[in-house]
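Undergrad: Attaching a predicted model along with its sequence, questions to come.
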Amino acid sequence: MAKKAPVSQRERLVLLDKFKPGTPTAAQAIELLQQMIRVDTTNPPGNEIALARMLEGWVRSRGHGFVRTTILESEPGRANLIIDIPGTDPGSNPSWGFMSHLDVVPAEGTWTHPPFSGELVQAAHDMFVWGRGAMDIKYLGAANLTAAFTLLDEGFRPKGNIKILLCADEEQGGHKGLEWLAKNHLDAIKVDCCLNEGGGFKLPIKDDFVIQTGEKGVFWTKLTIHGNGGHGSMPPDYDTTAIYKAARMLAKLKRYKAPLVIGKEYIATFRAISLPNAIKGLLKVKWLLRGLLAIAEGITGIKLRQVVLPLASNSIAVTNFHSGIKENSISPDASIILDIRTLPGVGRDQVNAMIRDAIGDDLYGQVEVEPLDNQACTTTATDSVYYTTIARITNEIYPGANIVPLLSQGSTDSKFFRERGIFAYGFCPCIKDDDLTYDDLLSLAHNADERISITNLMLGVDFAYRVMKQA
């Protein structure tokens, strides 16, 4: 008897009929996402005001007069759009926020389709909307808006208040977006629980989906190195130049391996994940972890060290190096930018100590350390009614789904809510498309050829619709 082909993740979905690809609602969501991508909100400079005004016009065109829109600018052009859907009984029911960001990273590299075209392209198994921001994260904004106004068109009114937030500047740390709003207009954005990007991805393990319940701290740091300069035709002792001192630092940073920490967040992840207990036990043994992941990578072909090790350690990434401006001049200065991500309880003092540990006392004594950003790790509890609601609705859409809490290595605007005691979860369900590998999915955001499948766009619409409907 021929072996049955495995059921794909897409075939497992139980979407509401009105949200299936090919429906009028899907066409509306696609068109809205395309319009959003075609507004260039590359940050810097951002210019989110253009997209905020376009979306405000879209909301008003839907004809629900009780829905309020507010645009707040942290500075000219840096706009945040707040859409308020008032509840019928807000005093007795929790309020929900549905958040995304308007800005995108620069569209570098060579693209198959122009990055701000929003082209709809047929692949072997699905159609995809292409463009910068398609995956990160304009599709989430389009999904939230489509879900909300589908409900309103059906005559629905929530019991609790609903806020849809589309914010500026997330890609540069959120300082001109949600952080500014939280400091200056907290009442305008305050909710009991907010859903955001950062989780929802289907893992390549049974029926597991990750939910972001926290995110590592972000400590961007500039190292400035000084040394002997001069004319390129008469180089000084290489070891005394800033460039070669920096080269030694870069070599040490490349070799540096931060100590592993098996903390409660790491333990919670591997308690929930659908792996055999024996493997879970081994993954908690620090001295075995790196070797086990290397072996598993060879078997699965998935970059597991890149995913798992950041959950159990602080990390240092070199993101920029600069020295000199002239071909025939040896600059007396060089600079290195570090993107440092930290576990709970780590502050600037510990970060500086980690830099010293990485490059050594001698080089550390010759460098100027300049903090560019100091954002500590934030977490949200999992024993809440909101967490339970997310898990239940995910099971409705993908029967058998298992929710796995994750301390994300990436940074999102959720931290500004968590810092103020507001529940914030990163979750918008997203499955592996039949046309893409897991490595493809991991690399779509911030890279050339960014795109989102129509299945995942409508999965986001369906999920938001069901959460809003119970609000």
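TA: Okay, I see it.
Undergrad: going forward, measure contacts and count neighbours with C-alpha atoms only.
TA: Noted.
Undergrad: how far away is the nearest residue to Asn93 once chain neighbours are set aside from Asp84?
TA: Nearest in space to Asn93, with sequence neighbours left out and distances taken as Cα to Cα, 6 or more residues apart in numbering, is Gly160 at 4.8 Å. Separation of Gly160 from Asp84 (Cα to Cα, to the nearest Å): 11 Å.
Undergrad: Out of these two, name the residue with the larger neighbour count.
TA: Comparing Gly160 with Asp84 by other Cα atoms under 10 Å, the one with more neighbours is Gly160, at 23 against 19.
Undergrad: Name the nearest residue to Leu33, sequence neighbours excluded.
TA: Nearest to Leu33 is Ala142, by Cα to Cα, 6+ apart, at 5.5 Å.
Undergrad: need the contact list for the one you found.
TA: For Ala142, the contact set (Cα atoms under 8 Å, 6 or more residues apart in numbering) comprises Ala29, Leu32, Leu33.
Undergrad: okay, these in a markdown table with neighbour count, distance to Leu120 and secondary structure next?
TA: Formatted as a markdown table, the contacts of Ala142 follow (neighbours: other Cα atoms under 10 Å; distance: Cα to Cα, whole Å; DSSP: H, G, I helix; E, B strand; the rest coil):
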| residue | neighbour count | distance to Leu120 | secondary structure |
| --- | --- | --- | --- |
| Ala29 | 23 | 12 | helix |
| Leu32 | 21 | 12 | helix |
| Leu33 | 25 | 10 | helix |
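Undergrad: From Lys415, how far out is the most centrally placed residue in the chain?
TA: In the chain, the residue lying closest to the centroid (Cα atoms, centre = their mean) is Gly198, at 4.2 Å. Distance, Gly198 to Lys415, using Cα to Cα: 11 Å.
Undergrad: shouldn't Lys469 be in contact with Leu151?
TA: Yes. Between Lys469 and Leu151 there is a contact under Cα atoms under 8 Å: 7.4 Å.
Undergrad: separation between Ile137 and Ile49?
TA: Separation of Ile137 from Ile49 (Cα to Cα): 17 Å.
Undergrad: swap in Thr146?
TA: Distance from Thr146 to Ile49, counting by Cα to Cα: 21 Å.
Undergrad: put this beside the first:
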Amino acid sequence: MPSGTETMTAEESPVVQYCSDLIRLDTTVGRRSERSAAEYVAAHLAGAGLTPLLLEGAPGRTNVVARMAGREPDLPPLLLHCHLDVVPADPAPWTVHPFSGEVIGGHVWGRGAVDMKDMVAMTLDVVTTLAASGRKPRRDVVLAFVADEEDGGTHGAQWLVEHHPDLFADCETAIGEVGGFSVPSPQGSLYLLETAQKGAFTLELTAQGLAGHGSMLNDRNAVQVLSRTVAAIADHPFPLRLIDTTRTFLERIGEAFGIEEAAQHPEKALAALGMVGRIVGATLRHTATPVVIQAGSAPNVVPSRARAQIDCRAVPGFEDEFLAELRRLIPPEIIWNTVPRGSGHENAMDTALTAVVTDALLAEDPTAQVVPFCMSSATDARHFSRLGLTCYGFVPLRLPPGTDFAAMFHGVDERVSVDSLVFGSRVLDRFLSAF
């Protein structure tokens, strides 16, 4: 287990210092590079006896890849991937500065605390502890700390997959974000393991019309045509589509909260989960969310063209149905196309990996129950899955009661509890030692 946690306070644990240090290294995507965090990670990996590679998809957009030898080298290696970049944070509404990494009230505060410098810190803690104790994971572990996840992975996971696939060639399974966090229930702690992920693409719409003066009648106004189409898509009630992962999720939530036939009444199960229901609720059906509308530049001129972009997320296995429904909602006068942003996937729940995940959690939390769920957004798993890897979301965190975990992602006052970090390191250590 991570060294010294039995004799020191949680706040004195190295994992807390790692997390705080990483938050102070501003790696805001689009504004700062990941180089500083990559060098920090590489130095600690080298200190643990590993040989990290620093690989850049663009100047400063630095990825770190290293391989940790296991006790049974004949087993297929595990890929453990984390991203080093974070989304922007305006300091004005924050309680503490988002890049301070301060430890206040039993939490490490700052941008990236849960997305996902917490996992970077836990990984460094486990790697350095294993090295210090002379222990090894069961199998080889390929560690990838990547750039650019928050902006699509062009210089990070996608670039590594396209330019350095040999680094992952013998891997079969991967863990990364999002999953492993706890939800309280009357039957104990439910730990949501991501076993599926929706696919993502951008729907681009263009309306051509007749330019003219805003004061005149115009039955070929491109803005009107586009607006009606965008509204029709956004308001469309896409049908319920329960994949095996989601059906199992609802059944287990129903058992834990005493909800009969939860799969037939998913809204009851989601309500029982509170804020976490926001994460899972979007996976029950396809979603199409307008995100960009562009038209005109003057208050009295009707433009000849109007454009829109819609963020589309497809339930895995139902992509063709989703496209057919969108096609039906788009009138002939609209020109449209789709830009793929990652395929969805669904993995089996009852595997050797999930069994070890369960055992590792139970060793630290005797009330633990593992529940599969589908992720509504895309992660770097979309890139690594192109190599044939089976990708799961597992960042173990036992959350304090009342935590609005969904609000921590890209939100104001992002923070992670010190106890959660220490717990996560211990679970991750057990997992890597046994899997």
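TA: Happy to help now that I have it. Owing to the predicted nature of the structure, the values given are computational and were not obtained by experimental measurement.
Undergrad: And Leu275 of structure 1, which helix or strand is it part of?
TA: Leu275 of structure 1 is part of no helix or strand when elements are defined by DSSP states H and E.
Undergrad: Now check structure 1 for the residue matching Leu78 of structure 2.
TA: By TM-score structural alignment, Leu78 of structure 2 lines up with Trp96 in structure 1.
Undergrad: Surely Arg60 of structure 1 is within a strand?
TA: No. Looking at Arg60 of structure 1 with DSSP: H, G, I helix; E, B strand; the rest coil, it is helix, so not inside a strand.
Undergrad: if we can go back for a sec, distance of the match of Leu78 of structure 2 from Leu55 of structure 1?
TA: For Trp96 of structure 1, the distance to Leu55 of structure 1 - Cα to Cα - is 20 Å.
Undergrad: Kindly report the same for Leu260 of structure 1.
TA: The gap separating Leu260 of structure 1 from Leu55 of structure 1 is 45 Å, by Cα to Cα.
Undergrad: Just give the number of residues close to the aligned residue in structure 2 for Arg248 of structure 1.
TA: Aligned counterpart of Arg248 of structure 1 in structure 2: Arg228 (TM-score structural alignment). Neighbour count for Arg228 of structure 2, taken as other Cα under 10 Å: 13.
Undergrad: circling back to that earlier point, okay, Thr146 and Ile49 of structure 1: which has more neighbours?
TA: Shown here are Thr146 of structure 1 and Ile49; by other Cα under 10 Å, Thr146 has more neighbours (25 against 21).
Undergrad: Residue in structure 2 paired with that one?
TA: Under the alignment (TM-score structural alignment), Thr146 of structure 1 pairs with Asp125 of structure 2.
Undergrad: For that match, list the residues it contacts.
TA: Pro2, Pro14, Val15, Tyr18, Ser425.
Undergrad: 10 Å instead?
TA: Neighbouring residues of Asp125 of structure 2 by Cα atoms under 10 Å, 6 or more residues apart in numbering: 1-3, 13-19, 44, 119, 421-422, 425-426, 428-429.
Undergrad: And Ser182 of structure 2, by the same measure?
TA: Listed by Cα under 10 Å, 6+ apart, the contact set of Ser182 of structure 2 reads 188-193, 276, 368-371, 396-401, 403, 405, 420.
Undergrad: which stretches of the stretch 101-250 of structure 1 form helices?
TA: For the stretch 101-250 of structure 1, applying DSSP state H, counting those that start in this stretch gives helices covering 139-153, 178-184, 186-189, 242-255.
Undergrad: Return the most buried member of those.
TA: The highest mean neighbour count among the helices of the stretch 101-250 of structure 1, using mean count of other Cα atoms under 10 Å, belongs to helix 139-153: a mean of 23.
Undergrad: need the contacts of Ala142 of structure 1 in TSV with distance to Arg68 of structure 1, can you?
TA: Formatted as TSV, these follow (distance: Cα to Cα, whole Å):
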residue	distance to Arg68 of structure 1
Ala29	21
Leu32	19
Leu33	21
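Undergrad: What residue in structure 2 is paired with Asp192 of structure 1?
TA: Under the alignment (TM-score structural alignment), Asp192 of structure 1 pairs with Glu172 of structure 2.
Undergrad: Asp439 of structure 1 is nearest to which of the helices of the stretch 101-250 of structure 1?
TA: Asp439 of structure 1 lies closest to helix 139-153 among these, at 20.0 Å (Cα to Cα).
Undergrad: Skipping its backbone neighbours, what lies nearest Glu357 of structure 2 in space?
TA: Small correction: residue 357 of structure 2 is Val, not Glu. The spatially closest residue to Val357 of structure 2, leaving aside those adjacent along the chain, is Phe431, at 6.1 Å (Cα to Cα, 6+ apart).
Undergrad: so Phe373 of structure 2 touches Leu190, yeah?
TA: No. The pair Phe373 of structure 2 / Leu190 is not scored as a contact, 11.3 Å apart, by Cα atoms under 10 Å.
Undergrad: which residues touch Met99 of structure 1?
TA: 82, 137, 140-141, 144, 163-167, 178, 194-197, 413-414, 424, 426.
Undergrad: mind running it again at 8 Å?
TA: By Cα under 8 Å, 6+ apart, the contact list for Met99 of structure 1 reads Gly141, Ile164, Leu165, Leu166, Cys167, Cys194, Leu195, Asn196, Glu197.
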